[in-house]
Structure formats: C-alpha cells, structure tokens
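J.: structure, please.
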Amino acid sequence: MVRLTAVLAVMSLMLGIALFSFPARKNDDTRDFSQFYCAAQIVRRGLGRQLYDLKTQVEFQSKVASVHVFYNHPPFEALLFLPFTYFNYRAAYTLWTVTGLALLVCTALLIESHTKVSLAVAQYARVHADFGLVVIIFLTFGPATTCLLIGQDSMLMLSIYTLAFILLKRGAEFQAGCVLACGLFKFQFIVPFVLILVLRKKWSTVSGVATVGALLVAASTKISGGQVITEYPRFLLLDRTYQQIAGFAPEYMPNIRGLLYLATKGRLPVAFFGGLVAIFSLAALWLAAKNWQDRHFSLSFSASLFATLLASYHLYNYDLTLLLLPIAIVCGELAQRRRLLSIPGITTAALILLFTPPMHRLLLLHGVYALMCIPILVLFISAARLIRFSSNSQNAIA
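T.: Next up is the predicted model:
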C-alpha cells in the first residue's frame, strides 16, 4: 500500500510539473508536442500534401506555441495525434502526458513480468523491491522524465520494442516484425535492428517488418500524395532551409556520430566524417549480429538494441528512454543467476551515470551530451561479453 501511494505520488508530481510549468503565453512554450499536434491539424484540414512545407507548419504552429521545432516524421504518425486535435492545445498536451504515463506504467509491467528486474533492484540496493519501485525508477529515469514533460513520443518506441521482445521470446517472429514496423515513425531506431536481423537471417521477422512497412508507406501516400516518396527524403536530407533552421547538433547526440563529432571537434570534411560514422556504426551492428545466439536470446536482443542506439544517426536525450528495456533484461538475467553484484566496476559505473538525473542535465548544459554514448558503449560490450561467457559456460558443462 505504501509503495502504491509512492507510485501515485510520483505520477501526480510528474503530471503536476507538466501542467504548472505550462507557460501563460503561447510564445513561451517550447514543448515538442506542438509539432505533433500541428501536423495532425494539417492532416485533419486535408492539407497532407503540404505537411512538409515549412510555411504551412509555421502557420499552424505559431497559433499554439513558439515555432522552435518542425514535424519531420513520416506522415502516418500524424494519424495517431488526430484525436488530440479535437481538444485545445493545453488539454491535448495534458491528455498526451497522461497517455505517456499510462504507456510507461503498462510497459514497466510487461518488462517486470518478463525480466524480473525488481529482483535486480533488490539485490543491488539491498531493499525489498516490487513492481511499484520499478515504476518509480522508470519514471525518474532522466530521459523518460524529459520525454513526458516535453511531450515527445519515445514512450511509444519503448512499448513497441517491449512487445516485439515478448513476441520474439515466444517464437512469434512474424508478429514481432509487424509490431516492430510500427516504430518506423522513427526509422533510425528500427532500420539498424532490422539489419542485424537480416545478418542473422531472421527472415520471418524481416518479412513482418516489410509487410507492415509497406502498409505504412501506402497510408503515408494516401495522406500526402505519391510525391511524398521523394519529397520526404528530400526534406530530411537536401532541404538546406530546413537543415539550417532545425539546427541538428551532433554534440548533443549520445551515439557514435555524436562521440566522433566531439572527438574530432567537428573539423573533419563532411564526406570523410560521414564515412567514419558509417564504418563504426556498421561495425557495432556486425558485432551484435556476430554475437547473437538464439539460446541466449534475451541477452542477444539487449546487445542488439544497445548497438542500434549506438548506430542510430539521429538520437537525443529523450530517445534514451528506450534503454530501460535492454538494461532491465541484462540486469534481470544477472540477478536470476546471482551474478549481478559480481559485474565489472565499469559496468556498474555506466549504470550509475545513466540513472543519475543531474548527470544528464549537466552534460546537456555544457553541450557535451554525446559523452553519454560512453556508458551505452560499455553496456553493449558488457552484454556481448556476457553472451560469450554464458555460451562458454554451457559448452564446458556439456
């Protein structure tokens, strides 16, 4: 009862902060939710063909918030936010925040039931741990908190990967691929993982991704017309006006791209830097595929998800909400083997850094958030080593 009260208190506090920090003047609002709300409004007005016209986005967004971010996701995601456009902006934001909280709690329940991460918390913190404590830890994870407060969509991605993990674990590979494809609204987190599946010849899962992916492309062309097939890539990659306004900053990206950008101080020629990022990213994905072992599926899935985040070209603070799944899987696995407290100190340090909220804030304030790639890299290497160790142990017993 006490733990339930604590969970409700944290959730209420989160919602309270979201609502009370809502600015009185629309020009002071810089929440990312405005991009989704306005994209859905554009589609609802029958202007889907103008979805990636910056003037149209400015026109709609300036009515509800400060124009600080543009909608750059595939058209089909805008459909998800259509119901919210029947409410005023503040009410819609409140409903989306409540939806995010509900998604996180439901996903935490699924993760706990399939990983027993509460056992890891109990062993590490030496306290009684249950689902309630897991929810509190998830809610206070820096990237997850940020995601909820600014109205981002990372909770959806966490839910999708969690469902895909459960389905794959049950052997429902095609269905898992279908679910995974639903995350293509942020394709940079799906394509690298699918590449690992291709290298592992998981054709059933890949076909599921392709099937639903084709349906989503069809839905997008229905919304924005057939020209969106060429217009969307042009908007993302070649529209100089958009690139200048969007101001993508690699030093804030906790992935291979961001870490290399910090290391080279952004002085390398664009083509050479891009090639370097591609080489290291592909190497991470190849290592994940090479270490994948079906008899150690959970650990293999986790290592692959770590590699996916490292190789993703575009990754920001709130996107690290997705880390909750692979970390829970690995820690739960170690706890069940009674080996959690014997992990290397560097792995423990990586976990502490990731779950210390002020650390995220500090790195963001100093413009070096790409350094958060290092603990993710440590966890990836640790997961890969754990797979090999588990395999060698089983072979020795056999």
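J.: CA only for contacts and neighbour counts going forward, please
T.: Fine.
J.: element containing L287, please.
T.: helix 270-291 (DSSP states H and E).
J.: could you say what helices and strands that helix packs with?
T.: Under the contact definition 3 or more CA pairs under 8 Å, 6 or more residues apart in numbering; DSSP states H and E, helix 270-291 sits against helix 191-199, helix 256-264, helix 297-311, helix 373-397.
J.: mean neighbour count, these: which tops it?
T.: Of all the helices and strands packed on helix 270-291, helix 297-311 has the most neighbours on average by mean count of other CA atoms under 10 Å, namely a mean of 26.
J.: just checking, what packs against it?
T.: Packing partners of helix 297-311 (3+ CA pairs under 8 Å, 6+ apart): helix 154-169, helix 191-199, helix 256-264, helix 270-291, helix 324-336, helix 373-397.
J.: re earlier: which one of the helices and strands packed on helix 270-291 lies closest to E112?
T.: helix 297-311 (13.6 Å; CA to CA).
J.: for the closest one, the distance to its chain's centre please.
T.: 13 Å (CA atoms, centre = their mean, to the nearest Å).
J.: tell me the angle it makes with helix 191-199.
T.: 130 degrees (axes from the mean of the first three to the mean of the last three CA atoms, to 10 degrees).
J.: quick one on the thing from earlier: right, and the helices and strands packed on helix 297-311 - which one's nearest G132?
T.: helix 324-336 (14.7 Å).
J.: this one as well, want them side by side:
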Amino acid sequence: MTVRTRTAVVCAAAAAAALLAYYLVAWAQVSPLRERGTDFSASYVAAQLVRDGQGASLYDQRAEHARHLQQLPPGTVIDLPFITPPTSALLAMPFTLTDPGTAFRLWSLCQLALLALAIVIACRAAPWPRGMHSAVRWGAVALGLAGVATFSFLLLGQIDGVAALGLAAAYALWRRDRAGWAGFCLALGFAATKPHLAVGLAVFLVARRDWRAVAGAAMGAATAVAASLLTAGPAAFGGFVSSLIFALGNTPATSTVGTAGLAASWLGTGGGATALGLAGSLVALAGCAVLGARSAGRPMRLEAALAGALALSLVASPHVLAHDLVLLAPAFGWCLARAAAADGAAAAWPGQAAGRLLTGWVGL
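T.: Next comes the predicted model:
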C-alpha cells in the first residue's frame, strides 16, 4: 500500500469515525418523550395492535392515535399515523416485549447494524481491482455508513436498513449470476417496508428483460403480500393505500427530497408545482427504463446502472425524505469499487475516477 493510499484510508476512517461518534452522541441524548414520538413509535404501536389481535385496526387512525397517546404524558399533541405496510408492524413485534424507550434504542441500533451489513455485502461483492488492499474496502464501508442521511435515519428509528439489506443482497446475487434470487431479495426488502421507493427499480427490472429477476421479484412481492394478509387480513390493503394518500396530504411537499419536493420548494404549493413534480417523476422513471435497457446482458454496466436506477427511483417517489437516502450507501460502495477498477490496480487510491466519486459522496 502506497503512502498516498495509506494516508487516504486513515483520513477516511478518521472522518467516518468522527461523524459516527457525533451521530451516536446525538442519538444517546434523545429524550424519553422523544423516544416515544419517533417515527419508529408508529410501528411500535401498530405492532402492539397486531400482538393484541387487533390487526384489522392497523390503519384505523383513531385507534392508533389513542394507543399512542397512552404511552405519552397527558396533554401531549402528536400526529404520527402508521403509513407503512403491515409487514413493518410484524418486524417491530419482537420489540414490543420491552418498553417504548428501550424498544426504540434496540430497533435503531438493529437498523444501523443492518445498514452496515448491507454496505459490507455490497463492498465484498463489488469488482475491486486485484491487489487492492482490504483497508480500502473497509474505508469505503466506513464512509458509506457515515453518510449524512445516517444521522436522521438513526435518530428517527427508521426502517430503511431492511430495504438496504435487500438491495445489497440483490446486487451480490446479480454478481454471481443468480438473477432470480436477486429479484426476490430486492422486491422483498422494499415491499415489506417502503414499496413506494422502488417503483423505478421495478421499471429497471422490466426494462432489463431479465425475466428470471422479474419472476423472482414477483415472488418476493407475493411473499410480502402473504405476510401482510396473515398479519392484518384483507382489509389491510385498502388501509395501506388510504394511508399513503393520507401521508401525501399530511407531509408538506417541501420537506421531501424528490422531484415533488424540489418543485414545491421552487414554486410553492399549487397546481403548477404538482404538475412539475409529476413530470419530473415521469422523466426519472423513463431514465430507469433507459438504464435497464442499456445494462441488459452487459455485466460491466451493472454497478452504474443499478445505482442510477436507485437514485432515480428515489427521486421519482412523491414521499422520499432525507433519511431514505441511506439506501444510496451500498450503491456508493459498489460504485467506488468499479471506479477503483477503472483507475487501475497500479494507481494509488483514490485515483481520478474514485476521487470524483468520493467528492460527490461528501457533497451529498
């Protein structure tokens, strides 16, 4: 390992460690009241309903709100409806064995661990050049985990770690030419947690004309649907769709980071902003189709195409928030490997391509 590479790895590790330490200190200072009012608390309350045999009331906002208020001091005002699939309540059910505060702590740490595992899987499967020191890979893992989106992801107790793991597993399986299982993991990871973020990825799959992956994705989605039926019954589907519509009206568009949020930030609320946001989403979905078509049968293009489709899929979603950008962390890992391969094994790391990618990640 050259002096330049060693210096770069040490600097990357130090910066990542400092950021992660800051995130964890802020997370440790979350107040007991805030613990019971994080985004995770909505899943915790939903899991309690399922545990108590009230799965049919999963999307009954009055029942959910009443149960939520029981865990908060008298007079607390909160507006945090359950808007994720029934499977997210199922995933949260083991955590109902503890009090809300402890459950939040355990859940957020588990999600952080899943995100870290996803980045490790992506970096291990990625096409690093021969002779590249393993310290560079671990530096990439650290930088991916320390991305700025991890801060809000951790503090809010978000569920994106599950989707990130499904994404990373799908990439690793594609690298091994196991497209069917890749599609299964990709669809299951998103369908069980945040399906609205994966519309562009579905377009990407179809455009690739990799029918094994499409069939696997159909099975993954069907598995999530079956789990939802077992958790909350047939009424859950109508309730989930209604909750998504409610979320669009309940969440200010300017707080989102997709095309809808950008349009609302520029033009304010109104028909013009809505039309511009919709047009932007359609363009992003078209971009996913182009990336899928151009990567079909070309393994060398997998990293850039899948990362691009992921980014465009997030942009196209009308309800993508800053913490959802942690899903880009595994993609950063595999793209950094491809960039290092383009620079060549003989070049000191980071080379020109890897340096540009690192600059973009820091800027993000």
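J.: now what about the TM-score between them?
T.: Here the TM-score for the pair of chains, by TM-score structural alignment, normalised by the length of the second structure, is 0.81; 339 aligned residues with a CA RMSD of 3.3 Å.
J.: rewinding a little: the helices and strands packed on helix 270-291 of the first structure into JSON lines, with extra columns for distance to T221 of the first structure?
T.: JSON lines is the format used below for these (distance: least, CA to CA, whole Å):
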{"stretch": "helix 191-199", "distance to T221 of the first structure": "20"}
{"stretch": "helix 256-264", "distance to T221 of the first structure": "31"}
{"stretch": "helix 297-311", "distance to T221 of the first structure": "28"}
{"stretch": "helix 373-397", "distance to T221 of the first structure": "36"}
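J.: how close does T5 of the second structure sit to R137 of the second structure?
T.: 12 Å (CA to CA, to the nearest Å).
J.: correction: A116 of the second structure
T.: Distance of A116 of the second structure to R137 of the second structure, given as CA to CA: 13 Å.
J.: same thing with V3 of the second structure?
T.: To R137 of the second structure, V3 of the second structure is 17 Å away according to CA to CA.
J.: of the two, who's got more company?
T.: R137 (21 against 10; other CA atoms under 10 Å).
J.: surely that one meets C123?
T.: Yes: between R137 of the second structure and C123 a contact is recorded at 6.4 Å, counting by CA atoms under 8 Å.
J.: mind jotting down where the helices sit in the stretch 1-150 of the second structure?
T.: 3-28, 32-35, 39-51, 61-69, 86-92, 100-125, 134-145, 149-156 (DSSP state H, counting those that start in this stretch).
J.: mind putting those helices into CSV with distance to M219 of the second structure?
T.: Formatted as CSV, the helices of the stretch 1-150 of the second structure follow (distance: least, CA to CA, whole Å):
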stretch, distance to M219 of the second structure
helix 3-28, 37
helix 32-35, 36
helix 39-51, 25
helix 61-69, 31
helix 86-92, 16
helix 100-125, 21
helix 134-145, 30
helix 149-156, 29
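J.: who wins for proximity to A224 of the second structure among these?
T.: A224 of the second structure lies closest to helix 86-92 among these, at 7.0 Å (CA to CA).
J.: what do we get in the first structure for A92 of the second structure?
T.: Aligned by TM-score structural alignment, A92 of the second structure pairs with F81 of the first structure.
J.: quick check: its match touching A40?
T.: Yes: taking contacts as CA under 8 Å, F81 of the first structure lies within contact range of A40: 5.6 Å.
J.: tell me which of these two has more neighbours.
T.: A direct count of neighbours by other CA under 10 Å for F81 of the first structure and A40 places A40 higher, at 27 against 21.
J.: which residues does the match of A92 of the second structure contact?
T.: The contact partners of F81 of the first structure, taken as CA atoms under 8 Å, 6 or more residues apart in numbering, are 36-37, 40.
J.: look up how far V228 of the first structure lies from it.
T.: Going from F81 of the first structure to V228 of the first structure by CA to CA gives 19 Å.
J.: what's the local residue count around S204 of the first structure?
T.: 17.
J.: show me what it aligns to in the second structure.
T.: With TM-score structural alignment as the criterion, S204 of the first structure matches R212.
J.: what residue of the first structure takes the place of E303 of the second structure?
T.: Looks like E303 of the second structure aligns to S298 there (TM-score structural alignment).
J.: any idea which helix or strand carries the match of S204 of the first structure?
T.: Applying DSSP H and E, one finds R212 of the second structure within helix 211-232.
J.: who touches that helix?
T.: 50, 54-56, 58, 85-87, 90, 179-188, 191-192, 205-206, 236.
J.: need the contact list for the aligned partner of R49 of the first structure in the second structure.
T.: Taking TM-score structural alignment for the superposition, R49 of the first structure sits opposite A56 in the second structure. The contact partners of A56 of the second structure, taken as CA under 8 Å, 6+ apart, are 232-233, 235-236.
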